[in-house]
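# what's the 3D shape of this:
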Amino acid sequence: MFSYIKRFLIGRPLKSTELGEQKLTKVKALAILSSDALSSVAYGPEQILLVLMTIGAIAYWYSIPIAIGVLILLAALILSYRQIIFAYPHGGGAYVVSKENLGVLPGLIAGGSLLVDYILTVAVSVSAGTDAITSAFPSLHPYNVIIAVAFVVLITTLNLRGVTESASVFALPVYLFILALFILIGVGAYNILTGHVSPSLHTSIGTPVAGISLFLLLRAFASGCTALTGVEAISNAIPNFKEPSPRNAAKTLMAMGTILALLFSGIVILAYYYGVGHREEVTVLSQIAEQTFGRNFMYFFIQGTTALILILAANTGYSAFPLLAVNLAKDKFVPRMFTVRGDRLGYSNGIIFLGLFSIILIIVFKGQTEMLIPLYAIGVFIPFTLSQTGMMVKWIKEKPEGWVHKLLINTTGALISLLVSVMFFITKFSSVWPVLVFLPIIIYFFHRIHKHYEAIAEQLRVSNSVPAIPIEGNVIIVPVAGITHVVENSLNYAKSLSPHQIIAVHIPFEREDEAIFEQKWGNWQPGIRLVTLYSPYRSIVQPLLKFVDIVQNKANESNYQVTVIIPQFIPKKGWHNILHNQSSLLIRAHLLYRKNVIVATVPYHLSK
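The predicted model follows:
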């Protein structure tokens, strides 16, 4: 049943030789790797206005110069990540750049931040998309969390089906969103130029504003920079591109940067001219669309495509998180299970892990986007700062042709990213303080995992291992619950290994049962020694473990190996297992932690 459901949801397994068919074209890559960055125009401008509204609507004109500052940072980041793509064509982005140029610790800080950020990408994107739906249909507000969780489950399932299949599904909504926003910006600009928008809706640029301060403007700038989240995803996912991967990734990055700049600028300008500000339960984009078209088809088309891309922006996390986890796993900082490809050639463990933790975040934060965005943004700008700094170090060390120009780009990006990070800590400390807690914890676990893998490698290395002690013989212990075909099957197997060193162990709970069983055993298997261990407290495991320890101590003196053979019957139907006590599993679980004891299970398959 489980296998049938899995095939229905995920599809048939793919051969390893079909991996090339799972690579992305530039058109599909733009859809799934840029959706996070492009979707942020739905809430990035709103975050600027959210800060400025503390002064009043008169301060909204500052959104224009603030947007220009955001675009300057975007240009620096796009140019910098383009350089990273060609310098590190195997992917890894900020983690690899920071580790190789700044050291292991900065690399782990960048990697840990990005892992958490991709989880937040899913949570924030889906929560924001749900907000867009409930803005159009207010009666759905009470079901925000349920709707968001359902979308995460759907996107996780689609990604388990493979990269190209999920890209095919997600491409159309992304391009519809781009089309919808260009139509909105075009019609809005036409209305402004033809005088259909009243000048009284906005204050003139340069109007003096009482109470404005540099600190508040920097805070608004930092908030607006949330529109840049997701820019780094393409540099992490280079291996997903068709060959030539670096060139295709670089072209996709430039296309994404251009579209993002145009959409962000257009929304900020329309919001300024329309005098739109932050309102509870109605997004800025929804207000602009309503003022431009009214509540007609185009309004719902814009809201619908916005909701779709905000939800599908989560797919950026599903594309980049598994690949980043692979790089960390190859360096032994996260479990190796993240390097395993699933039936559909995707890194299934990373996809499932991402989906589960995103659902937890949505439930904990109750789907409130405003609570998640600051934490989300700081998780992006820490790696931004480290990657830019790492590239600065690389150019200074290597001094390739044109390195001064490249250094200038990265220096600009590093300084602005650092400024944004500092502003987030200063102005939104109550929201971003968890970073100071979970990031050290994550790095601690990275080191513990790395230490574990190094210790295992040292112990398993043949050149450094202690020579194995030769085995002179084998003592076999067979726990027996009764006189059955299951036990007979196990005894026959034991005889094939060591016919003269077999000890059957029976553990009765009553004294009278002990004598009866010994008599029956003598008649049934007179050639095999039986040891009965009376257990007045009705424990099977403890008496058996003590006996195994006694036998092992004596066997070690003669270089004998102790093997415990556990009889186990296998029901014909899987659900029959719940009808049995599974004591064999319990015994095996305890014995596996006994040194120098071999544990073997001899199955007996039932036919009815």
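
# When you work out contacts or count neighbours from here on, use the C-alpha atoms and nothing else.
Will do.

# Now the host helix or strand of residue 437: buried residues?
Using DSSP states H and E, residue 437 sits within helix 434-460. The neighbour-count check on helix 434-460 (16 or more other CA atoms under 10 Å) flags 435, 439, 442, 443, 446, 447, 449, 450, 453 as buried.

# Can you tell me which of the residues you listed is nearest residue 61?
Each of the buried residues of helix 434-460 was scored against residue 61 by CA to CA, and residue 435 proved nearest at 32.6 Å.

# thinking again about what came up before, reformat the buried residues of helix 434-460 as TSV; add distance to residue 78.
Converted to TSV, those look like this (distance: CA to CA, whole Å):
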residue	distance to residue 78
435	25
439	26
442	28
443	28
446	29
447	32
449	34
450	33
453	36
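
# for comparison, sequence B:
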Amino acid sequence: MLTSLKRFLIGRPLKSNEAGEHKLNKLKALAILSSDALSSVAYGTEQILLVLVTFGTVAFWYSLPIAIGVLVLLLALILSYRQIIFSYPHGGGAYVVSKENLGVNYGLVAGGSLLVDYILTVAVSVSAGTDAITSAFPALHTHNVAIAVVLVILITILNLRGLTESASILAYPVYLFVVALIIMIGVGLYHIATGGVPASAHTPVGTPVAGLTLFLLLRAFASGCSALTGVEAISNAIPNFKEPQPNNAAKTLIMMGSLLAVLFTGVTFLAYWYGIAPKVEETVVSQIAAETFGRNYMYYFIQGTTALILVLAANTGYSAFPLLAYNLAADKFMPRMYTMRGDRLGYSNGIITLGIGSIILIVAFRGQTENLIPLYAVGVFIPFTLSQTGMILKWLREKPKGWILKLTANLIGALITLTVLIIFFVTKFTQVWSVLIFLPLIILLFHRIHRHYKDVGDQLRLESEHPPLAIEGNVIIVPVAGMTRVVENSLNYARTLSDQVIAVYVAFDRQEERRFEEKWEQWQPDIRLVTLHSQYRSIIQPLTKFIDTAQHKAKESNYWVTVLIPQFITKKNWHNILHNQSSLLIRAYLLYKRNVVVTTVPYRFKK
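Sure, this is the predicted structure:
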């Protein structure tokens, strides 16, 4: 039944040689890998206004120069990541750049930051999408968390079906959102140009604001930089592109940057001109749409597409997280399971991990995106800064043709991203301080995993300093619970392996012990029986004590001890709950004992 459900939800398995057919062209890649960056238009302007509103609507004109600063940073990031795409065409983005140019620990900081950030991407995007839905339908506001969790589960299932299939479905909402916002911006600008929006609705540019400090402006700028999250995703996911991969990835990056610049500028300008102020119960984009069209079908079309892209922006995380986890796992800093492809050729373990992590965050923060966005932005600007710095060192070391221009672009980008990062820590320390705790813990975990794999490799290597001991023979111990077909089947198998077979029976009272010994003598006289008395009705403790003794004696003559456990297999799975499963407990306990081989002999029931 579970297999049938899996096939229904995920689809038939794909052959390994079909991987080339499941690569992304530029249009599909733009939809999948840019949805996070494009969706941030829906809340980037709002984050600026939330800081400026402290001084009232008179300060809103500052959103325009702040937006220009964000666009300058966007240009620097696009130029930088375009260079990264061509320099590191196998993907990995900030992790690979930092590791190769700055050192392993810097690479792990970048990789760890991005892993957490992609989980935050899903949580923030889905929570913001849920907010957009409940802005249009206020009656659903109390069910925010439940709606967000259901949406994460649906997106996870969709991504488990494969990259191209999810891209084919998700491309339509992303492009509908782009079209919807371009129409809204165009109609809004037309209303402004024709005098449909009075100039009195906003404060003129240059109006002095009493008490406004550089500190507050920098804080607003840092908040607006949340619109740049997701810019790095394309450089992480280069292997997902069709050939030529670097060229297609670079063109997609430029397309994304251009669209993001147009939409962010348009929304910010309309918000300023209309005099929009942020509200708890309604988003800025919702207010702009209402002012531009009224609450008609176009308003609901914009809200619907905004909600969709905010939810589907999570797909950027689903595209980039598994590939980043793959790169870390390939370098032995994460479990090997993240290098395994699933039935649909995607890295399923990474997809599932991302889904579970984001659900935990949504529930923990109760779907409140404003609590997540500062942490989310810091998680992006750490790898932004490290990757830019890494590229600076690369150009200084290699000095290729035109390296001075490349160095200049990366230097400007590094200075701006570092400034934004410092601003975040200074102005929003109470919201981002946890980064200073969980990031070192993640780096420590990476190193522990890497050390484990190194130790395993040393012990598995054929030239190891400690070769395995020669095995002269085998002593087989068979725990028995009675005289049954299951036990008989196991004893017959044990005879084929060794002539030293010992049956062990644990009795709870003396009379039972004597009766069992008498019956055994008649039933299996050629197999030695050892009975152990257990005063406290424990089977595992006396059995393992006997095995320890046998193992100690066998070791003296280079013999190994094999514990052969009889186990019956019921015809139907639910029958298992009717039995005590003591064989499973014995096996689980013995697996961790040194120099003891544990094996199971199944006896399958027919009814």
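
# Who are the packing partners of the helix or strand following the helix holding residue 437 of the first structure?
Using DSSP H and E, the helix or strand that directly follows helix 434-460 of the first structure along the chain is strand 473-479. Judged by 3 or more CA pairs under 8 Å, 6 or more residues apart in numbering; DSSP states H and E, the packing partners of strand 473-479 of the first structure are helix 485-497, strand 502-506, helix 541-557, strand 560-570.

# Now strand 473-479 of the first structure on the second structure. Mean distance?
Plainly put, strand 473-479 of the first structure ends up 0.6 Å away from its match in the second structure on average once the two are laid over each other (mean CA distance after the TM-score superposition for the first structure).

# who are the neighbours in contact with the residue of the second structure most remote from its centre?
Summary for the second structure: using CA atoms, centre = their mean, the residue whose C-alpha lies farthest from the chain's mean C-alpha position is residue 522, with a distance of 61.7 Å. Listed by CA atoms under 8 Å, 6 or more residues apart in numbering, residue 522 of the second structure has no contact partners.

# Tell me the counterpart of it in the first structure.
In the first structure, the residue paired with residue 522 of the second structure is residue 523, using TM-score structural alignment.

# Would you mind measuring from its match to residue 491 of the first structure?
According to CA to CA, to the nearest Å, residue 523 of the first structure stands 15 Å off from residue 491 of the first structure.

# repeat for residue 436 of the first structure
Shown here: residue 436 of the first structure relative to residue 491 of the first structure, a distance of 60 Å by CA to CA.

# Equivalent analysis for residue 318 of the first structure, please.
In this structure, residue 318 of the first structure lies at 51 Å from residue 491 of the first structure, with CA to CA as the measure.

# One more: residue 136 of the first structure?
If you go by CA to CA, the gap between residue 136 of the first structure and residue 491 of the first structure works out to 71 Å.

# Name the residue in those two with the higher neighbour count.
Comparing residue 136 of the first structure with residue 491 by other CA atoms under 10 Å, the one with more neighbours is residue 491, at 26 against 19.

# quick one: contacts for the counterpart of the more buried one in the second structure?
Residue 491 of the first structure is assigned residue 491 in the second structure as its aligned equivalent, the criterion being TM-score structural alignment. For residue 491 of the second structure, the residues meeting the contact criterion (CA under 8 Å, 6+ apart) are residue 478.

# Quick check: the gap between residue 491 of the second structure and residue 539 of the second structure.
Relative to residue 539 of the second structure, residue 491 of the second structure is positioned 20 Å away (CA to CA).

# cool, residue 114 of the second structure as well?
Distance check for residue 114 of the second structure against residue 539 of the second structure: by CA to CA, it reads 49 Å.

# Pick out whichever of the two has more residues nearby.
Neighbour count, other CA under 10 Å: between residue 114 of the second structure and residue 539, residue 114 has more, with 31 against 20.

# Verify the contact between that one and residue 379 for me.
Yes. Shown here, residue 114 of the second structure and residue 379 form a contact pair, counting by CA atoms under 8 Å, at 6.3 Å.

# thinking again about what came up before, just want to check the distance between the match of residue 491 of the first structure and residue 566 of the second structure.
Distance from residue 491 of the second structure to residue 566 of the second structure, by CA to CA: 9 Å.

# so what's the spatially most central residue of the first structure closest to, chain neighbours aside?
Central residue of the first structure (CA atoms, centre = their mean): residue 354, 3.0 Å from the mean position. Leaving aside its sequence neighbours, residue 354 of the first structure sits nearest to residue 119 (CA to CA, 6 or more residues apart in numbering; 5.8 Å).
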